[in-house]
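Asker: coordinates only, no sequence provided:
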């Protein structure tokens, strides 16, 4: 569906492993400053422990998604010049990358919105803001650094909210046997086996929430924190604004149904299921 907005590490200079800082936590085993290469980054820009990240405590790396910003910054904006070779522009490159990542994430959501028949009435507005967002990603580095990301995001967000409303409306009109309270604390909540079609989980903290066996079709997951949320046997086939990073951070199994444009993480398939 949107493969051009997926990370391609082979064509990136390991930017997320250098530009972004992280602190010692359940997601990372040690501290790293922004601009400092991760100790696991190899000279060929690949990770020396890529297949063991979860086991080594780098859960944050497993769940990270740049939405194709890494290869775009590396190969297009900086014309294939590695930060190691072009040290003069390394700091600038590290500052540009997270901004482009945010713009690419917006493109991901907008492209999904454009593909929905429910958004036909405002497709022109969606296409216009999509084109404007794309144009921002191809500007010169100094111009990108001057972009007012929050202001642009607010314009994009208005259309994404409308997309969510119309997309979930059909499910909500049917009525559900179970409705959850909008102010519910989802942290560790037990929502197992519920009909949650068309629910709005926008920006919700759903860490360790039990959603196993639940019907989550047409639910909006934009910005939801699904770290360690149990999606075993859940149906998310028509979920809205669900990303690979969210899926990677959650717990699932071979019975979990996800949108066709997402991949099931290897740690799901390796789980023992009854």
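Answerer: Thanks, I have it. For clarity, every value in this text was computed on a predicted model and none was experimentally measured.
Asker: alpha carbons only for contacts and neighbour counts from here, please
Answerer: Will do.
Asker: hang on, residue 208 packs against residue 249?
Answerer: No. Residue 208 is beyond contact range of residue 249, at 10.3 Å (criterion: Cα atoms under 8 Å).
Asker: neighbours around residue 271, how many?
Answerer: A count of nearby residues for residue 271, using other Cα atoms under 10 Å, gives 12.
Asker: and it, what does it touch?
Answerer: Neighbouring residues of residue 271 by Cα atoms under 8 Å, 6 or more residues apart in numbering: residue 253.
Asker: quick check: it is in a strand.
Answerer: No. Residue 271 is assigned coil when assessed by DSSP: H, G, I helix; E, B strand; the rest coil, not a strand.
Asker: one step back: give me the common contacts of residue 208 and residue 249.
Answerer: By Cα under 8 Å, 6+ apart, residue 208 and residue 249 have these common neighbours: 226, 227, 228, 229.
Asker: ok, the last one to residue 117 distance?
Answerer: Pointing back at residue 229 there. Counting by Cα to Cα, to the nearest Å, the separation of residue 229 from residue 117 is 30 Å.
Asker: so between those two, which is more surrounded?
Answerer: Set side by side, residue 229 and residue 117 show more neighbours around residue 229, with 25 against 11, by other Cα under 10 Å.
Asker: what sits closest to the more buried one if chain neighbours are left out?
Answerer: Nearest non-adjacent residue to residue 229, counting by Cα to Cα, 6 or more residues apart in numbering: residue 208, 4.1 Å away.
Asker: which of the helices or strands spans that neighbour?
Answerer: According to DSSP states H and E, residue 208 maps onto no helix or strand at all.
Asker: which residues touch it?
Answerer: Contact analysis of residue 208 by Cα under 8 Å, 6+ apart lists 187, 188, 189, 226, 227, 228, 229, 230.
Asker: drop anything exposed from those.
Answerer: Buried by 16 or more other Cα atoms under 10 Å: 187, 188, 226, 227, 228, 229, 230, out of the contacts of residue 208.
Asker: touching, the first one and residue 224? I think so.
Answerer: No. Counting by Cα under 8 Å, residue 187 does not reach residue 224; the two are 11.3 Å apart.
Asker: mind listing the shared neighbours of the two?
Answerer: Joint contacts of residue 187 and residue 224 (Cα under 8 Å, 6+ apart) are 205, 206.
Asker: any idea how many residues pack against the closest residue in space to residue 94 that isn't next to it in sequence?
Answerer: Take residue 94 and drop its neighbours on the chain: the residue closest to it by Cα to Cα, 6+ apart is residue 19, 4.7 Å away. By other Cα under 10 Å, 23 other residues sit near residue 19.
Asker: in stretch 140-155, what counts as buried?
Answerer: Neighbour count says stretch 140-155 has 141, 144, 145, 152 buried, by 16+ other Cα under 10 Å.
Asker: take the one below as the second:
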């Protein structure tokens, strides 16, 4: 029997086995999250010859908060060591770098889907559709092992739509019985939700930037795609919340009293308590 809980831990970036792809392939614009502009395909000036960030321990202080809340879900090491067999983007055939940079975001999207499908298979309430979830997981996993040509020509939107239908059904089953409020895709920027009862709420794609969720009850809520940047989760209870990823948690604020599901860890920059 496959240990899906253990699989979740593997779907995280492993910088030791990656050629710094997120620091090269992806663009970023000067903003509150990034101290400077950087076009796609251009190495970040802070990236060293060893593919390590020269200011990793000081990213927040240097204005690169966006880097601290990013996770490739393991796509970086897959592309570096799997798709390209350990070949660096530096040197080699002239088109190797361009091919790697084109493949990386595709595999990152696929790995994000693997992350959600793997978690869905840990939810007892979704047992009725576990066979369909396993099939989608295996097919998605197989796609990540494709050649660069297969990956760059993949109809990713169609595959995402197919998987999303299963994830929606998973959410319905997990929140059945006494489903909470439906805030799917809601604009809740800066919302005052201190102490709110959001048990089993549908918060898929909700924009909760800078929302006050202090002491809120989010047990069993669906948080897939919710934007939690600068949301205050101090003393909030997210026990049993699902489809919550580490980047979302890293982007929020919290405390020692914040209760999190086992699928994520408490960020080191959170305060010990308030």
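Answerer: Perfect, thanks for sending it. All figures in this text were calculated on a predicted structure; none of them were measured in a lab.
Asker: still on that earlier bit, between the shared contacts of residue 208 and residue 249 of structure 1, which is nearest residue 240 of structure 1?
Answerer: Nearest to residue 240 of structure 1 among those is residue 226, at 14.1 Å by Cα to Cα.
Asker: quick one: residues contacting the counterpart of the closest one in structure 2.
Answerer: Alignment note: residue 226 of structure 1 maps to residue 228 in structure 2; criterion TM-score structural alignment. Residues in contact with residue 228 of structure 2 (Cα under 8 Å, 6+ apart) are 207, 208, 209, 210, 211, 248, 249, 251, 252.
Asker: the third one matches what in structure 1?
Answerer: Read that as residue 209 of structure 2. Counting by TM-score structural alignment, the partner of residue 209 of structure 2 is residue 207.
Asker: ok, the last one next?
Answerer: Using TM-score structural alignment, the partner of residue 252 of structure 2 in structure 1 is residue 250.
Asker: could you find the closest non-adjacent residue to that match?
Answerer: residue 228 (4.5 Å).
Asker: ok, residue 31 of structure 1 - how many residues close by?
Answerer: By other Cα under 10 Å, neighbour count at residue 31 of structure 1 equals 11.
Asker: what about the aligned residue in structure 2 for it, distance to residue 69 of structure 2?
Answerer: Under the alignment by TM-score structural alignment, residue 31 of structure 1 pairs with residue 37 in structure 2. Residue 37 of structure 2 sits at a distance of 17 Å from residue 69 of structure 2 (criterion: Cα to Cα).
Asker: cool, and residue 120 of structure 2?
Answerer: As judged by Cα to Cα, residue 120 of structure 2 and residue 69 of structure 2 stand 23 Å apart.
Asker: and residue 256 of structure 2, that's in a helix?
Answerer: No. Counting by three-state DSSP, residue 256 of structure 2 is located in no helix; its state is coil.
Asker: in space, what's closest to residue 198 of structure 2 - neighbours in sequence excluded?
Answerer: residue 218 (4.9 Å).
Asker: pretty sure that neighbour sits against residue 236.
Answerer: Yes. Judged on Cα under 8 Å, residue 218 of structure 2 makes contact with residue 236 at a distance of 7.2 Å.
Asker: the two - which one has more neighbours?
Answerer: Just comparing residue 218 of structure 2 and residue 236: by other Cα under 10 Å the higher neighbour count belongs to residue 218, 28 against 23.
Asker: residue contacts, whatever residue of structure 1 lines up with the more buried one?
Answerer: Alignment of residue 218 of structure 2 against structure 1 is given by TM-score structural alignment, with residue 216 as its counterpart. In this structure, residue 216 of structure 1 makes contact with 195, 196, 197, 198, 199, 234, 235, 236, 237, 238, 239, judged by Cα under 8 Å, 6+ apart.
Asker: one more pass at 10 Å, please.
Answerer: Residues in contact with residue 216 of structure 1, defined by Cα atoms under 10 Å, 6 or more residues apart in numbering, are 193-199, 231, 234-240, 257-258.
Asker: if we can go back for a sec, quick check, nearest of the contacts of residue 228 of structure 2 to residue 61 of structure 2?
Answerer: Relative to residue 61 of structure 2, the closest of these is residue 251; by Cα to Cα it sits at 14.9 Å.
Asker: so that closest one sits against residue 229, correct?
Answerer: Yes. Residue 251 of structure 2 is within contact range of residue 229, at 4.7 Å (criterion: Cα atoms under 10 Å).
Asker: between the two, what contacts are shared?
Answerer: 69, 209.
Asker: ok so, going back, thought the match of residue 252 of structure 2 was touching residue 234?
Answerer: No. Look at residue 250 of structure 1 against residue 234 with Cα under 10 Å: they stay out of range, at 11.8 Å.
Asker: map residue 124 of structure 2 across to structure 1 for me.
Answerer: Matched to structure 1 by TM-score structural alignment, residue 124 of structure 2 sits across from residue 117.
Asker: residues contacting its match?
Answerer: Residues counted as contacts of residue 117 of structure 1 (Cα under 10 Å, 6+ apart) are 123, 166, 167.
Asker: please apply the same query to residue 148 of structure 1.
Answerer: residue 99.
Asker: quick one: map it onto structure 2.
Answerer: Under the alignment (TM-score structural alignment), residue 148 of structure 1 maps onto residue 155 of structure 2.
Asker: how about residue 84 of structure 1?
Answerer: Residue 84 of structure 1 maps onto residue 90 in structure 2, by TM-score structural alignment.
Asker: what's the helix or strand for its match?
Answerer: Taking DSSP H and E as the definition, residue 90 of structure 2 sits outside all helices and strands.
Asker: what number of residues lie near it?
Answerer: Applying other Cα under 10 Å, we find 11 residues neighbouring residue 90 of structure 2.
Asker: for the nearest residue to it once chain neighbours are set aside, helix, strand, or coil?
Answerer: Excluding its sequence neighbours, the residue lying closest to residue 90 of structure 2 (Cα to Cα, 6+ apart) is residue 97, at 6.9 Å. In three-state terms, and counting by three-state DSSP, residue 97 of structure 2 is helix.
Asker: hmm, residue 91 and residue 97 of structure 2 touching each other?
Answerer: Yes. Between residue 97 of structure 2 and residue 91 there is a contact under Cα under 10 Å: 8.3 Å.
Asker: the contacts of residue 216 of structure 1 in helices, which ones?
Answerer: Using DSSP state H, the subset of the contacts of residue 216 of structure 1 located in helices is empty.
Asker: residue 83 of structure 2 touches residue 100, doesn't it?
Answerer: Yes. Look at residue 83 of structure 2 against residue 100 with Cα under 10 Å: they come within range, at 8.6 Å.
Asker: intersection of neighbour lists for the two?
Answerer: Common neighbours of residue 83 of structure 2 and residue 100 (Cα under 10 Å, 6+ apart) are residue 148.
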